[in-house]
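Asker: here is the input, now give the coordinates:
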Amino acid sequence: MRVGITGEAPAVILPQDTSNQNKRLTGISIDIWDELATSLNLDYELIYNDSVTQTLKKLANQEIDIAIGGITVTEKNIRRFDFTQPVHEDKISVLVPLQSPTLWTIIKPFFGWAFLSSIILIGLCLFVVGNLLWLAEHNKNSEQFPKHYLKGVREGVWCALTTFSTVGYGDRYPVTNFGRFVAGSWMLISLVAVTTLTAGIATTLALAFSAQTYRNLQSPSDLKGVRLVTISGSKAVEWGQYYQGRIVEVDSLSEGIRKLESNQVDGVLYSRLALEYYLYQNPQLPYGVVDFDIGTQNYSIALTQDNPLTEKLNEQIVSIDMQLRFQEFKETWFKSQLNN
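Answerer: Just a heads-up that it's a prediction; the model follows:
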């Protein structure tokens, strides 16, 4: 049986010595196929191909019987081939250059609506509490809270502010029952508000003074109009088009990285596993994978149409729980790499 294989590391890893590479391929996809083939007593020959497009072309021409590796189920492919149940699922993300923060990126978080709305809300609360304290105190405690509205409310806001900041100078304090009720309630509210605000400011500062930032990509909606390179024939193409990115298709991840290095594109859109592995292998590169995912892609085994082996493979995939086995393969494989 002729089994075509293609994909990016760590799914398919080429030997450094490329002579007789078919017998020396390693990787997670190889482990998956080997387990399935062993369970079905299949004899096979692995035939490596440089790209998904080339592999599927050979499958369409019946030059191979099965295609494994970086094969995703797309609307176009499902019309031409049989596919098994997914052998594993992966997230789609973006590899982008890291940038040193500019002055604007440092101060930008402080102009965000979440931060500004918190400040506005606190200011409004201080004003309201200041007014309530003045209403309660200006008749019986006019020395601390003058009867003149502006002067009295000013002192009320000052009292509310010192209470809120937990400083409490003691130069202004209520003496009436209602005034003490307002002040006491405000103390309890302040405990919660200060904790929440402190956490929010700490997060904002951490973001603002981060040593490196991504290229203005905070969510999938930011991909609109961004030049993205991805692997031809993968599900990532459809996801990139869905978010209106300017998609460039190539045959391999290494080719996509070269386009990123030469500034022909703004990012590489592909499997998070493959992108993170690439960075693991090349830690010196000034790139990073963004913190969000834009979709998922299921990897399956492709076969010629009406292939009787499809049903047998599906039975094995379900019985073995291949999604779980893939996770085990991945963890085992990464541990072995870390120990090398």
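
Asker: C-alpha only now, for contacts and for neighbours.
Answerer: Fine.

Asker: leaving out sequence neighbours, find the closest residue to residue 47.
Answerer: Spatially, and ignoring its direct neighbours in sequence, residue 47 is nearest to residue 4 (4.7 Å; Cα to Cα, 6 or more residues apart in numbering).

Asker: pretty sure the one you found is touching residue 55, no?
Answerer: Yes: contact criterion Cα atoms under 8 Å: residue 4 and residue 55 qualify, at 6.2 Å.

Asker: returning to what we had before: please, which helix or strand holds the residue nearest to residue 47?
Answerer: For residue 4, the host element (DSSP states H and E) is strand 2-6.

Asker: mind listing what's buried along that strand?
Answerer: 2-6 (16 or more other Cα atoms under 10 Å).

Asker: I'd like the residues you listed as JSON lines, with distance to residue 331 appended.
Answerer: Output for the buried residues of strand 2-6, formatted as JSON lines (distance: Cα to Cα, whole Å):
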{"residue": "2", "distance to residue 331": "29"}
{"residue": "3", "distance to residue 331": "25"}
{"residue": "4", "distance to residue 331": "25"}
{"residue": "5", "distance to residue 331": "22"}
{"residue": "6", "distance to residue 331": "21"}
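
Asker: second input sequence below; structure requested for side-by-side comparison:
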Amino acid sequence: MNNRNFLWSWPATWLFLLLISGLGSPALAQTGDGQPASDDMVAAAMPAAERGVRLRVGTKAAPPFVVENERGEFSGVSIVLWEAVADRLGIEYDYVPSDLAGLFSGLEDGALDLSVAALTVTASREANIDFSYPFYSTGLAIAVPANDGSAVWATIRRFFSWQFLTALAALTVVLLAVGVIIWLFERRANAEEFGGSTAQGLGSGFWWAAVTMTTVGYGDKAPKTLGGRLIGLVWMFAAIIIISSFTAAIATSLTVDRLSSGIKGVQDLADARVVTVEGSAAAQALRDRGIAFSVRTELEDGLAALADGRVDAVVYDSPLLNYRVKNAYGDTLTVLESVFDRQDYAFALPQGSDLREPINRAILEYLASDAWRDTLTEYLGSQP
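Answerer: From the prediction side, this is the model:
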């Protein structure tokens, strides 16, 4: 071989070797959906893949962000996003069902590697764990009873409320008791007005007690015995107190239902019976505003109480509240259009997790895709 051919063959060989090595370089690697993955993203995700680790991903049903079917399979906005991110990074995982508190405590004690649901980013939570880049922004909303009739019918319905009927029954018992006493005193000495059969006498006593209490005093019946007149004197003064108490009770029974229909925004919650989910961002928001509230373990429990008239309003994340009311309480409950206190949803990770940065980049790439917009439309309806 002459020197010229020998020198020519070496550059060609080196060029061939460089091309082969370039085809296998991380810079040209691709993600599961065909999108190019950056060197840093692949490098950051490699440790888990190299060790063959399957991430323990905590989740809980929170439609439409996490929807669980009867077979225990998960879908929804958050699930679609996470599975796209995991596919991009080549991460294997298993879902671990949990309650809301467990999604955060599990990250702190090492039971979970990631939590995926409708998790709101808050300062108090950030102090103990890390969050990914927020993938959805919303706010808190208020569910109230639907206006299912005219104002006239609503007023009539209040007269048949439990509070009104209870007050009416108590007053009837008091009038009957006074009527019996006056009848016992007057039945013989004043038989013309309180005599007759037992039923007639008791009826006359009840009538006298009622007209005396209301200060109408028709004058058709009046006690004549000393005992009867003393009872009448005491009853006239006692009736002033009783009628005032009864009026207050009636006013309460007639206005308690107006609270729900009168709630137009967060400013109307101060005097209402409010309920939310225990440990939620909504509970903290209400607490910060000084609004008294009770809690339920699940959103469904609060909505059931609202539908039954045991509370006046349910406060919770707008998309979750709208989804549940629309699908289960469309005829009885409604969600006000106004929202307050912005809520940002994100994935939750243990503090200092190496996966946070690659997950953030994968999220940002997916949020810019048509697939993400299609997902929002599928689960949340038309998007602005």
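
Asker: related to what we said a few turns ago, okay, the strand holding residue 4 of the first structure sits on what stretch of the second structure?
Answerer: Matched against the second structure by TM-score structural alignment, strand 2-6 of the first structure falls on residues 56-60.

Asker: go on, stretch 81-92 of the first structure?
Answerer: Against the second structure, stretch 81-92 of the first structure falls on residues 129-140 (TM-score structural alignment).

Asker: name the residues that touch that stretch?
Answerer: 104, 107-108, 121, 282, 315-319, 339-353, 356, 359-360, 363-364, 367 (Cα atoms under 8 Å, 6 or more residues apart in numbering).

Asker: can you select the buried ones from these in ChimeraX?
Answerer: A single ChimeraX command is used to select the members of these judged buried by 16+ other Cα under 10 Å:
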select :104,107,108,121,282,315,316,317,318,319,339,343,344,345,346,347,348,349,350,356,359,360,363
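
Asker: which of the contacts of stretch 129-140 of the second structure fall within strands?
Answerer: The members of the contacts of stretch 129-140 of the second structure that map onto strands under DSSP state E are 315-317, 340-345, 348-350.

Asker: skip the chain neighbours and tell me the closest residue to residue 322 of the first structure.
Answerer: Nearest to residue 322 of the first structure is residue 87, by Cα to Cα, 6+ apart, at 5.4 Å.

Asker: if we can go back for a sec, residue contacts, the residue nearest to residue 47 of the first structure?
Answerer: Applying Cα under 8 Å, 6+ apart to residue 4 of the first structure gives the contacts 46-49, 55, 59, 64-68.

Asker: same question, residue 182 of the second structure
Answerer: 205, 223, 228, 231-232 are the contacts of residue 182 of the second structure under Cα under 8 Å, 6+ apart.

Asker: tabulate the residues you listed (JSON lines), appending secondary structure, neighbour count and distance to residue 264 of the second structure.
Answerer: As requested, the contacts of residue 182 of the second structure are exported to JSON lines (DSSP: H, G, I helix; E, B strand; the rest coil; neighbours: other Cα atoms under 10 Å; distance: Cα to Cα, whole Å):
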{"residue": "205", "secondary structure": "helix", "neighbour count": "29", "distance to residue 264 of the second structure": "49"}
{"residue": "223", "secondary structure": "coil", "neighbour count": "22", "distance to residue 264 of the second structure": "54"}
{"residue": "228", "secondary structure": "helix", "neighbour count": "19", "distance to residue 264 of the second structure": "54"}
{"residue": "231", "secondary structure": "helix", "neighbour count": "16", "distance to residue 264 of the second structure": "50"}
{"residue": "232", "secondary structure": "helix", "neighbour count": "20", "distance to residue 264 of the second structure": "49"}
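
Asker: just put the residues you listed in JSON lines and tack on distance to residue 273 of the second structure.
Answerer: Shown next, in JSON lines, are the contacts of residue 182 of the second structure (distance: Cα to Cα, whole Å):
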{"residue": "205", "distance to residue 273 of the second structure": "42"}
{"residue": "223", "distance to residue 273 of the second structure": "48"}
{"residue": "228", "distance to residue 273 of the second structure": "47"}
{"residue": "231", "distance to residue 273 of the second structure": "42"}
{"residue": "232", "distance to residue 273 of the second structure": "42"}
